[in-house]
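Novice: Provided below are the primary sequence and the corresponding predicted coordinates.
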Amino acid sequence: MSLAVLRSRALAGMRASPVTVEVHLANGLPSFTIVGLPEAEVKEAKDRVRAALQNARFEFPARRITVNLAPADLPKESGRFDLPIALGILAASGQIPGDSFDQYEFAGELSLSGELRPIRGALAMTYAMHHADNDTQARRGFILPAANADEAALVMDATILPAHSLLDVCAHFSSRDEQHRLARHRAVHRPRPSIWPDFSDVKGQLQAKRALEIAAAGGHSLLLVGPPGTGKSMLAARFPGILPPMSDEQALEAAAVQSLGAGFDVSRWKQRPYRTPHHTASAVALVGGGSTPRPGEISLAHHGVLFLDELPEYNRHVLEVLREPMESGCITISRAARQAEFPARFQLLAAMNPCPCGYFGHESGKCRCSPDAITRYQGRLSGPLLDRIDLQVLVGALPAHELAAATAGETSKAIAARTASALNLQQQRQCKPNSRLAPQEIDLHCRPDQAGDELLYAAMARLNWSARAYHRVLKVARTIADLAGAPQVLQPHIAEAIQYRRALRNN
């Protein structure tokens, strides 16, 4: 048999599209050609494959070798096609049987010695294979490097067959002895203690803690405004510890996105992502991009937290790219030859000083910034971006005597229990967090009583809010009511929600 057909996958954003690897041997002058829109690293596979086969003591056929990666219009990148190409050459030349190849999918980069090296996106590929519409595809085993086994096995019921080398894979197909065949890998998920610092370390700042609890319970975005040293970053670092637990589907989606980057650390399974890019980050670093699109910080924070410290120090253009993903929960990166879509259902948490020197409103009176300088500094944040931030809270400095006298605060575990209970109410009522309610759903689930209506209309007229701000106040009030266990939004809930949009001088 001079033709062998194997199956693999190519990554295009979050999609791991199926790829058919066809290897044909023909008579003629010896050559090795790879077709099917391969990138440079795929073209280099012929040198890795040749050396790997020879060092594994196989014969490299001195014939005309043609490898086709179908479909031809789908770009192929990375070294993940090394393994199926090598197996295809061996099967086409009759050195190993290839009659059972259709039961598996293959991915793996070969070293020159024939060892299998880890690949990027193993979890995303397994996730796509297992959720394929075709039942036959869903039942296929996945043969991949052993270093990726724990990550790929996070997909429940997927058949993962890890291998350390090309010889291991060849023995699987050549030997009838079960001892030499690849064994299915099963992941062991052990609950791990929280890695986040505890809220009990934070003294005082009751309003900021309350705002963080509301944000965690309803999935709302939050901006902390205050002088240096008041605890903004300290509070933000503890925020992931009070978020409701991740569901299996959320954990799998978040892990699949992270596997597209530097890889997913299995020890972080079911722990919320917490991304903290520096304020010098570019727009591409934040939203993703590149000639071969990769996920950015907003996608790596999927189902987790994106914390932007010193918010006005970010380039304004960089901040503006957050506006659409905050509404849609996804980001589409378009290039001339391709388009990639990544999920970006992140929770924005930001911190900033109120003025250039940072001490505007501080009781020490150290601020010497002019009103124009304060306005310009706060003006670095556009109105449309601020409009999309649900809660904006002032974090004031604690006097020395209060700081010394304050006792330890409430623990993260106690707060997390309340946020989980509130989210459970939301899931029972509308199957989603309050922050994701559509306008028609807001009218259905967030309608306040008459006193609350009157208060909200008065605030909207006085503060010149947009329709978006009006809806966001209602959603925050709904979360406050859920934390209180109230079936309807009442005037006190509206009043508390209103005060969380007045932290900035001109807001």
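Specialist: Perfect, thanks for sending it. Keep in mind that what you see is a predicted model, and the values were worked out from it rather than measured.
Novice: okay, CA-based contacts and neighbour counts for the rest of this
Specialist: OK.
Novice: would you mark the buried spots in the helix or strand where Arg210 lies?
Specialist: Using DSSP states H and E, Arg210 sits within helix 206-218. Residues 208-209, 211-218 are the ones in helix 206-218 that count as buried (16 or more other CA atoms under 10 Å).
Novice: same check on stretch 433-447?
Specialist: 433-437, 442, 445-447.
Novice: grab the nearest non-local neighbour of Glu39.
Specialist: Nearest residue to Glu39 in three dimensions, chain neighbours excluded: Glu77, at 5.1 Å (CA to CA, 6 or more residues apart in numbering).
Novice: so Ala237 makes contact with Pro197?
Specialist: Yes: under the criterion of CA atoms under 8 Å, Ala237 makes contact with Pro197 at 7.0 Å.
Novice: for the stretch 251-400 of the chain, which segments are assigned as strands?
Specialist: Secondary structure of the stretch 251-400 of the chain (DSSP state E, counting those that start in this stretch): strands located at 274-275, 288-289, 294-295, 305-308, 330-334, 339-343, 347-352, 391-394.
Novice: Leu386: neighbour count?
Specialist: Leu386 has 18 neighbours, counted by other CA atoms under 10 Å.
Novice: could you pull out the strands in the stretch 51-200 of the chain for me?
Specialist: Ranges of strands within the stretch 51-200 of the chain are 64-70, 104-106, 109-110, 116-117, 141-145, 159-163, based on DSSP E, counting those that start in this stretch.
Novice: before we go on, here's another structure to hold up against the first:
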Amino acid sequence: MSLAVLKSRALNGMNAPQVTVEVHLANGLPAFTIVGLPETEVKESKDRVRAALQNARFDFPAKRITVNLAPADLPKESGRFDLPIALGILAASGQIPADALDQYEFAGELSLSGELRPIRGALAMTFAICKSQQHSKQEPAFILPRANADEAALVSEAAIYPADSLLQVCAHFAALGNDSKLARHRAHSQVQRPRYADFAEVKGQLQAKRALEVAAAGSHSVIMVGPPGTGKSMLAARFPGILPTMTDQEALESAAVLSLTSGFAIERWKARPYRSPHHTASAVALVGGGGTPRPGEISLAHRGVLFLDELPEFDRKVLEVLREPLESGHITISRAARQADFPASFQLIAAMNPCPCGYFGHSNGKCRCTPDNIARYQDRISGPLLDRIDLQIQVGALPHADLLKQADGEASQDIHARVEAAFAHQQQRQGKANNLLSTTEIDEYCRPDSSAEQLLRNAMNKFSWSARAYHRVLKVARTIADLAGAGQITAAHVAEAIQYRRALKEY
């Protein structure tokens, strides 16, 4: 047989389109050609495959070898096609049986010795395939490097067969005995809740803690304004520990995105992502991009937290790219040759100083910034972006007496229990977090009583709110009511929501 056909997968954003690997051996001068829009990493597989076959004691055919990666118009990248190309050469030259090859899909990078090295995006690949074939009766079967087995097996619908080397894969198809067969890999069970830093370590700042509890319960975004050293970063780092427990579906989505950059570890299964890019990050680093589009920080924070410290120090153009994902929960990266969609359902936690020196309003009286300097500094955050941030809170400096006291704050576990109960109530009532309610759903689920409605009218007239700001205040009030176990939004709930909606220039 001079032709062998195998199946593999490429990565295009969060999609994993199938790639047919066709290997043909023909008479003529020895040559090795790969066609089908391969990028540099794929073209270099010729040398890796040749050395791996020879060091594994297989015969490398002295023929004209043509490898076609179909479809031809889909760009192919990374070393994931090494394993199917090597198996295709062996099958086409008759060194291994080709009967059962079509029952599996293959991906893996080969070392020169024939060992299998891990690939990027194994979990994203199995997650995308099983999601697209969820109505199919046939169970997808994959042969992958052992280093990728734990993450790929998290998708229970997929049959994962890990291997350490090319020889192990060949022995599996040669059927030399049951001991030579690859065993199906099972995912490790997760029995412990992920560990996070504890809110009990934060001294004082009761108002900030309360605001973060409201944000966690309703999936709201937050900006904290205050002088240096007041605990803004400390509070943000502990925020993931009070978020609702991740569902299996959410955990798979998050892990699949992280696997695209080889950033997922099995030890972090069901742990909320926490991303904190430096303020020098570019717009591409934040939203993703590149010739082969890869996810940025907002997608790597999917189902978790994106913390932007020193918010005004970010380039304004960088901050503006957050506006659409905050509303839609996904990002589309378009290039001339391809387009990729990535999820970006994250909670934004931002922190900033009130002025360039940081001490405006501080009791120590150190601030010497002029009103114009303060206004220019705060104007670095555009009105449209600020309008999309639900809670805008002050984090003031603590008195020295409070700093000298022993930390005795409420533990994250207790706050998490209240958040979990409020979130469960939202799921039962509307099937989603309050922050995701549409305009029609706000009218249905966020009806204030008469006194609360009058308070809202007065606030709208006084602060000149936009329609978006009005709806966001209503959603925050709905979350506050859920935390209190109240069915109706009252004036007390609305009043608390309004105090979280203070403009920077009023600070």
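Specialist: Arrived safely. Just so you know, these numbers come straight off a predicted model, no measurement behind them.
Novice: ok, the buried residues of helix 206-218 of the first structure vs Arg388 of the first structure, which is closest?
Specialist: Of all these, Arg388 of the first structure sits closest to Ala215, with 13.4 Å by CA to CA.
Novice: tell me who's in contact with that closest one.
Specialist: For Ala215 of the first structure, the contacting residues are 221-222, 391, by CA atoms under 8 Å, 6 or more residues apart in numbering.
Novice: one more time with 10 Å, if that's ok
Specialist: 209, 221-222, 239, 242-243, 347-349, 390-391, 419, 435, 476, 479-480 (CA atoms under 10 Å, 6 or more residues apart in numbering).
Novice: again with Tyr500 of the second structure
Specialist: 207-208, 211, 222-223, 390-394, 473, 476.
Novice: make it 8 Å
Specialist: 211, 390-393.
Novice: turn those residues into JSON lines, columns for distance to Gly383 of the second structure.
Specialist: Converted to JSON lines, the contacts of Tyr500 of the second structure look like this (distance: CA to CA, whole Å):
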{"residue": "Ala211", "distance to Gly383 of the second structure": "21"}
{"residue": "Asp390", "distance to Gly383 of the second structure": "13"}
{"residue": "Leu391", "distance to Gly383 of the second structure": "14"}
{"residue": "Gln392", "distance to Gly383 of the second structure": "13"}
{"residue": "Ile393", "distance to Gly383 of the second structure": "16"}
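Novice: hmm, back to that, just give me how far the helix holding Arg210 of the first structure sits from the chain centre.
Specialist: Put simply, helix 206-218 of the first structure sits 23 Å off its chain's centre (CA atoms, centre = their mean, to the nearest Å).
Novice: that one vs the second structure, average offset?
Specialist: Its matched residues in the second structure lie on average 0.4 Å from helix 206-218 of the first structure after superposition (mean CA distance after the TM-score superposition for the first structure).
Novice: next helix or strand past that helix?
Specialist: Remark: after helix 206-218 of the first structure, the chain's next helix or strand is strand 222-225, criterion DSSP H and E.
Novice: and that following strand, what other elements does it pack with?
Specialist: With contacts defined as 3 or more CA pairs under 8 Å, 6 or more residues apart in numbering; DSSP states H and E, the packing partners of strand 222-225 of the first structure are helix 206-218, strand 347-352, strand 391-394.
Novice: how far apart are it and its match in the second structure?
Specialist: Mean for strand 222-225 of the first structure is 0.4 Å (mean CA distance after the TM-score superposition for the first structure).
Novice: circling back: looking at the contacts of Tyr500 of the second structure, spot the one nearest Ser2 of the second structure.
Specialist: Nearest to Ser2 of the second structure out of these is Asp390 (CA to CA; 64.1 Å).
Novice: could you find the closest non-adjacent residue to Met14 of the first structure?
Specialist: Nearest to Met14 of the first structure is Phe342, by CA to CA, 6+ apart, at 5.8 Å.
Novice: quick one: the one you found and Pro295 touch, right?
Specialist: Yes: using CA under 8 Å, Phe342 of the first structure makes contact with Pro295 at a distance of 6.6 Å.
Novice: what's the overlap in contacts for those two?
Specialist: By the contact definition CA under 8 Å, 6+ apart, Phe342 of the first structure and Pro295 are jointly contacted by 13, 257.
Novice: for these two, indicate the residue with more neighbours.
Specialist: More crowded of Phe342 of the first structure and Pro295, by other CA under 10 Å: Pro295, with 29 against 25.
Novice: so stretch 286-299 of the first structure matches what in the second structure?
Specialist: Taken onto the second structure by TM-score structural alignment, stretch 286-299 of the first structure occupies residues 286-299 there.
Novice: what of stretch 315-328 of the first structure?
Specialist: With TM-score structural alignment as the criterion, stretch 315-328 of the first structure aligns to 315-328.
Novice: hmm, back to that, distance between the match of stretch 286-299 of the first structure and the chain's centre?
Specialist: Using CA atoms, centre = their mean, the offset of stretch 286-299 of the second structure from its chain centre is 11 Å.
Novice: now that stretch: buried residues?
Specialist: Those would be 286-289, 292-299, for stretch 286-299 of the second structure by 16+ other CA under 10 Å.
Novice: quick check, nearest of the residues you listed to Lys7 of the second structure?
Specialist: Thr292 (21.7 Å).
Novice: distance of the closest one relative to Leu308 of the second structure?
Specialist: Per CA to CA, to the nearest Å, Thr292 of the second structure is found 26 Å from Leu308 of the second structure.
Novice: cool, Gln133 of the second structure as well?
Specialist: As judged by CA to CA, Gln133 of the second structure and Leu308 of the second structure stand 38 Å apart.
Novice: more neighbours: those two, which one.
Specialist: Taking neighbours as other CA under 10 Å, Gln133 of the second structure and Leu308 compare with Leu308 leading, 23 against 14.
Novice: who's in contact with the residue nearest to the more buried one when sequence neighbours are not counted?
Specialist: Among residues not flanking Leu308 of the second structure along the chain, Ala350 sits closest, at 4.7 Å (CA to CA, 6+ apart). Neighbouring residues of Ala350 of the second structure by CA under 8 Å, 6+ apart: 222-224, 307-311.
Novice: perfect, I'm done here.
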